[in-house]
Each structure stands twice: as C-alpha cells, then as structure tokens.
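In: need coordinates for the following:
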Amino acid sequence: MTTFTDDFNRANGAPGANWVDATGLWAIVSNQLSSGTVGGTIVIRAATAMATNDNSAQVTIAATAAVSHGVWCRGNTGFTSGYLFRNDGTGWSLFSVVGGSFTSIGSYAVAAVAGDVAKVQAVGSAIKCYINGTLRISVTDTAVTTGASVGLRAESTSALRFDDFTAADVSSGTTGDAALSATASLSAGGVRATSGASSLAATAGLTASGQRATTGDSALAASVGLTASGQRATTGNAGLTATAGLTADGVRAAAGAASLSVTAGLTADGVRGTSGVAALAVSASLSASRRGGHQRYGRRGAHRHRDSRGSGRCRSPP
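Out: All right, here's what the predicted structure looks like:
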C-alpha cells in the first residue's frame, strides 16, 4: 500500500522533486501550491505512483474562485484518463476521462469555499466524492479501470491556492485482524472463532461455572454435578455430588472427624453424642442437679437409705 502527502511548507519556487508538471507552471507560494498566472487549464501529478488501481486523492482548497479546479485519481501519467472531481464556482462535478474526453457522471450543486477538503476515490467500479469528509457523489462506473497517478487540475490563476495534498491506495476489503463475515461463528465466550487460542464453535459446551470447556484445567460439561457446597465436583479435595449427606452441624460428611448423618442423636446439652463424651439421648431424664443419674439428696442432716423392698426408692426421714 502506497501513500503520498505534501503540505507545501517550503520556500517559494518550483514544487520540487515530489511533483511532475504535466502542463503549465505550478509553484509554491507562501507555503501553498499555486496554479500560476498564465491562464489556461493545467495539471500536475505526484511523482509517486500508487501501487494499485484502487486509489484516492484529497486536497484542501485554500483559496478559490469561479474557475475550474479539482483533484484527480486513477489517472495515467498524462492525465488523459482517470477520474476528476472539480468545482467551477457554481458546483462540484465528477468526470470520467477517457482519451482526453471528459464525461460528467455525477454532480453536487454547491460552490467551493476556502477551506473545503475535496476527495475523489475509485475502488473497482465504485467512484465516490467527498466534501469535508461527507459523501456527496457516489456512482458506479467502468469507463476507467486502470491508473495509478494522482494529482490536480486547475485554471492557471493567482486566485487559486491548494494545501495539504494526500493520496493513498484503497483496499476493497479489510486486511489483517482476521476479518470475518457477519455470519462468522463465535466462540463460547462471544469472541470470534479464529485459528489458534482454543477457537470454539458457537455451540461449544460450557463448564458448570459458565466458562468454556477447553482442554485441561478440569474442563467439565455443562451438566456436571456440583458438590454440596456448590463447588464443581473435580477430582481430589473430597469432591462430592450434590446429594452428599451433611453432618449434624451442617458440615459435609467427609471421611474422619466423626461424620454423622443429619438425624444423629444429640446429647442433653445439644452436643452430638460421639464416643467418649457420655452421649445421651435428647429425652434423657435429668436429676435435680441437672446431671444424669438415679440418686437424690434430702435436707441437711438427712441420710440415704433403701426401703425394705430394695426398690431403690428413698422415703422421707421420720
């Protein structure tokens, strides 16, 4: 891709090696390009040719008058063919030029003013013209299919000045950055599926946590079971299914640590009845002192005794 620019910011005189005077005598005047003063229509082309037939040219109209002046793209070296976008003081016109013959193929009825930026672009058969970045003329034309020269055409008069010329090749399609059509399949994460980086089709399965199921890192299907705590059941770290039993205190029943089912009996004081801690049923009877047992004490000075039947029942003192 070729580009060409010139801001004309240099000493007064000839345009320099960047330009070829096709006809007439162009000059640099006060850091702008002038079409001279000798009269007649003259042309100038950039010494640098574009790399392709699809190219554009743009220039700022620094000073204007009611005479022909404009910008040229897809031209031959003599500018006897190409596309010219020019203003004549009353409006803009787009011309196809073949063998030196000019044919108007589009127009925009607004006079040029100082500061206007005029651009003409040819990409295939699509020919477009812009004023200050706004599309004003768009046509389909096949009269000129080749040409890599760009430049300017104008009446030779001191009333005209040009500034900031730019030209470049224009690609008919986008290149790089994996340009895809609107129907390109997307990865599970919504990123377009380009080559590499685990590209997935739009229907790729997701893991339980919503991440795409790529290889490695415990990739799981979307229907994978979850642990009792809601974590996915991967290998190791006591992975449990969603129906795993819980301990009496709500902690999952893993191996060790006296795992109990949720219906395990509790002691009288609400502590679970594990081995070695005198586990009691919830309904265990309590003594007067709130300890489990079958003896009681009387008033001060009284003594313990059994009845004659040996029932273990205590009678009141005489």
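In: drop to CA atoms for contacts and neighbour counts, all remaining ones
Out: OK.
In: what about stretch 138-151, how long is it end to end?
Out: For stretch 138-151, the first and last residues are 20 Å from each other (Cα to Cα, to the nearest Å).
In: buried sites along that stretch?
Out: Neighbour-count burial for stretch 138-151, counted by 16 or more other Cα atoms under 10 Å, picks out 138, 144-151.
In: one more, please, to line up against the first structure:
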Amino acid sequence: MASFTDDFNRADSSDLGANWVEVSGDWSIVSNQLSPGAAGGTIILRASGAMATSDNYAQATIAATTAASHGVWCRGNSNITSGYLWRNDGTSWNLFSVVGGSFTSIGSYAAAAAPGDVAKVQAVGSTIKGYVNGVERVSVTDTGVATGTSVGIRSESTSAIRFDDFAAADVTAGATLTTAASTETAQPLTGAKTADLGIASTSEAAQQLVGSKTVTLGTALETAAAQTLAGTVSRTLGTAASVEEAQPLTGAKSATLAVALETNTARPLIPAGTDADIDITVGAPYSAPYSAGAPHADDWEVGTPW
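Out: All right, here's what the predicted structure looks like:
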C-alpha cells in the first residue's frame, strides 16, 4: 500500500521538489501553500511516486478559491490524460471520467467551493466518489477508466487559487455483510473490521471472527447455535431467538439472555466447578428443570422465578 502527503510548509520557491512532476504550467510554493501561478489556462501537477494499485484516492485543502476550475485527480496515467477528476468551478462540484483527454461529466453537487474545503476523489473498482469535507457528495458506477496509479491536482492558473495539505493513498476494500443475506456461513474476517449480521439472516452458524470485532445478532435469528467467537468480542443475543443453546463464549465476553427464551438448558458457558467471570441473568418466565432455591455454581446470577 502506497501513500503520499505534502503540507507545502517550506520556503517560497518555484521548485516543488523531487516529489512532484509539473505535467504542465509553472507551480510554486507561496506562504506555505501551493500556487498554480497566474499565467492563465489549465495546468496539471502530479505526485512523482505512483500508488501501488488502481484503487486510490487523492485529496487537498482548497486554501483560497475563485470561480475557476480547480480540483483533485486520482487513478490517472503518467501525463494525466485519463483518470477521475473532482473539481469546482465556482458554482458546483463536478466529477469527470477522463479518457484520452476527453472529459465526461458523471456526477455533480451544486455548491461553490469555500476556503478551507477539503476536496477528495476516490476510485475503488467501478465505484467512483467525490467528497467535500469528508462528506460523500457524489457516488457513481463508471467503468471508463479501469487502471491508473497517478494522483495529482488540476487547476486554472490564477493567483486567487491556493492549495494545501495534499494527501493520496491506496484504498483497501473492507468486509461488509449484507443485512438480508441468507447464507453467510463462511465469511472470514481478519483485521480491524466490524461484522454486522443482518436481522433477517437465518443461516449464519459458521461465522469465524478473530481480532477486534463486534458481533450483533439480529432480533429474528432462529438458528445461531454454532457461532464461534474468538478475541475481544461482545456477544448480544436477540430477544426472539429460540435455539441458542450451544453458544460457546470464552475470554472477556458477556452473555445477555433474552427474557423470552424457553430453552436454556444446554448452554456450555463455563466449566463446572470453576470460578469464571461470567454472570448470567435469566428473566421470567424461566422454568424447569430448575426451581427457586436450587444450588447453582460459577457466579451465576438468576432472576425470579428461577
């Protein structure tokens, strides 16, 4: 995974340094910001280093703005004649697919740029997005540009425009489980991810979760008996689940049993005769085979009429 940043905090100069390639025009650093000059016309700047994959983003702070075209570029080729451009023209943000120097508008958001706005363009697969200040404003599916590892800035050359704090990096897609999927039994999740199991799923028995994750089982699950949880995991059982007798819970976890559960007789939560830091509270109308006053081991807290 590649990444690149530049805050332009250095002496005024028309030489940006080895990390940049002036594809066209004369760019310079003025008062710790990037200036596209004042020569007129459209000019292009790209980072000299390439991203590692074609799934990448680029962003920059628009420190000063005017009604002229200026924005950021991702998934570009080396001379930035193809890729995706997210730019403002003084009245709206526009997302362009650029192929062989030909620009096609694929999305827009009506708002003028303001000083301090952070413009970001991102391409992951065929999903292309434009952001302003971290808020997604345009998201489209486009297959016009499938590959490209160059990132940069495109702007009209006018003294009223300044950029600051450029950043770019590869984007690694995460793992998302859909809320209505009926067969998600083999989803392997690793790394810093969240697994949100949908409330309509009926066959999620073999989800293997490792690392720092949260598992929330929906209120309509009927067969969740074989969920295996490892690592730092919080386990919440839904209020309508009816067959959850074989849930194995280990480590720093909590089990909250719903008040409507009727079959709790086979829960192997803690070994017999051990002092485990797991408390179980079972509400009414829990019944046989236990009765009030019967002996219970292992720090179990039992609600009436246990």
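In: fetch the TM-score of the aligned pair.
Out: For these two chains in superposition, a TM-score of 0.65 is obtained (TM-score structural alignment, normalised by the length of the second structure); 230 aligned residues with a Cα RMSD of 3.6 Å.
In: what is the one helix or strand residue 61 of the first structure maps to packed up against?
Out: Assessed by DSSP states H and E, residue 61 of the first structure sits inside strand 55-63. The elements that strand 55-63 of the first structure packs onto, with contact taken as 3 or more Cα pairs under 8 Å, 6 or more residues apart in numbering; DSSP states H and E, are strand 69-75, strand 117-123, strand 149-155, strand 161-169.
In: mind putting the buried residues of stretch 138-151 of the first structure into JSON lines with distance to residue 118 of the first structure?
Out: Below are those laid out as JSON lines (distance: Cα to Cα, whole Å):
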{"residue": "138", "distance to residue 118 of the first structure": "14"}
{"residue": "144", "distance to residue 118 of the first structure": "20"}
{"residue": "145", "distance to residue 118 of the first structure": "22"}
{"residue": "146", "distance to residue 118 of the first structure": "22"}
{"residue": "147", "distance to residue 118 of the first structure": "20"}
{"residue": "148", "distance to residue 118 of the first structure": "19"}
{"residue": "149", "distance to residue 118 of the first structure": "17"}
{"residue": "150", "distance to residue 118 of the first structure": "13"}
{"residue": "151", "distance to residue 118 of the first structure": "12"}
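In: relative to residue 74 of the first structure, which of these is nearest.
Out: residue 147 (4.2 Å; Cα to Cα).
In: who's in contact with that closest one?
Out: Residue 147 of the first structure makes contacts with 52-53, 73-76, 81-82, as judged by Cα atoms under 8 Å, 6 or more residues apart in numbering.
In: max pairwise distance over those: which two?
Out: Pairwise distances across these peak at 15.4 Å for 52 and 81 (criterion: Cα to Cα).
In: show me which of these two is the more surrounded one.
Out: residue 81 (25 against 18; other Cα atoms under 10 Å).
In: quick check, that one in contact with residue 73.
Out: No: with contact defined as Cα atoms under 8 Å, residue 81 of the first structure does not count as touching residue 73 (9.4 Å).
In: excluding covalently adjacent residues, which one is nearest to the residue positioned nearest the centre of the second structure?
Out: Computing the C-alpha centroid of the second structure and ranking residues by Cα atoms, centre = their mean puts residue 174 first, at 6.7 Å. When the adjacent residues along the chain are set aside, residue 174 of the second structure lies closest to residue 193, with 7.1 Å between them (Cα to Cα, 6 or more residues apart in numbering).
In: re earlier: residue in the first structure paired with the residue nearest to the centre of the second structure?
Out: In the first structure, the residue paired with residue 174 of the second structure is residue 173, using TM-score structural alignment.
In: gap between its match and residue 121 of the first structure?
Out: 15 Å.
In: before we move on, the earlier item: can you redo the contacts of residue 147 of the first structure as CSV with distance to residue 231 of the first structure?
Out: What follows is the contacts of residue 147 of the first structure, written out as CSV (distance: Cα to Cα, whole Å):
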residue, distance to residue 231 of the first structure
52, 59
53, 61
73, 65
74, 65
75, 69
76, 71
81, 73
82, 69
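In: between the residues you listed, which is closest to residue 22 of the first structure?
Out: For residue 22 of the first structure, the nearest member of the contacts of residue 147 of the first structure is residue 76. The distance, counting by Cα to Cα, is 10.9 Å.
In: trace that closest one over to the second structure, please.
Out: By TM-score structural alignment, residue 76 of the first structure lines up with residue 77 in the second structure.
In: look up how far residue 266 of the second structure lies from that match.
Out: Applying Cα to Cα to residue 77 of the second structure and residue 266 of the second structure gives a distance of 61 Å.
In: who's more crowded, those two?
Out: A direct count of neighbours by other Cα under 10 Å for residue 77 of the second structure and residue 266 places residue 77 higher, at 19 against 10.
In: so that one makes contact with residue 145?
Out: No: Residue 77 of the second structure is not in contact with residue 145 according to Cα under 8 Å; the separation is 9.8 Å.
In: what sits in contact with each of those two?
Out: A shared contact of residue 77 of the second structure and residue 145, defined by Cα under 8 Å, 6+ apart, is any residue touching both; here these are residue 83.
In: assign the residue nearest to the centre of the second structure to helix, strand or coil.
Out: Here residue 174 of the second structure is recorded as coil under DSSP: H, G, I helix; E, B strand; the rest coil.
In: that one reaches residue 195, doesn't it?
Out: No: counting by Cα under 8 Å, residue 195 is not a contact partner of residue 174 of the second structure; they are 10.4 Å apart.
In: the helices in the stretch 151-300 of the first structure, which residues?
Out: Ranges of helices in the stretch 151-300 of the first structure, per DSSP state H, counting those that start in this stretch: none exist.
In: the closest residue to residue 59 of the second structure other than its chain neighbours: what's it in contact with?
Out: Excluding the flanking residues, the one nearest residue 59 of the second structure by Cα to Cα, 6+ apart is residue 120, at 4.1 Å. Remark: with contacts taken as Cα under 8 Å, 6+ apart, residue 120 of the second structure is in contact with 57-60, 72, 86, 130-132, 134.
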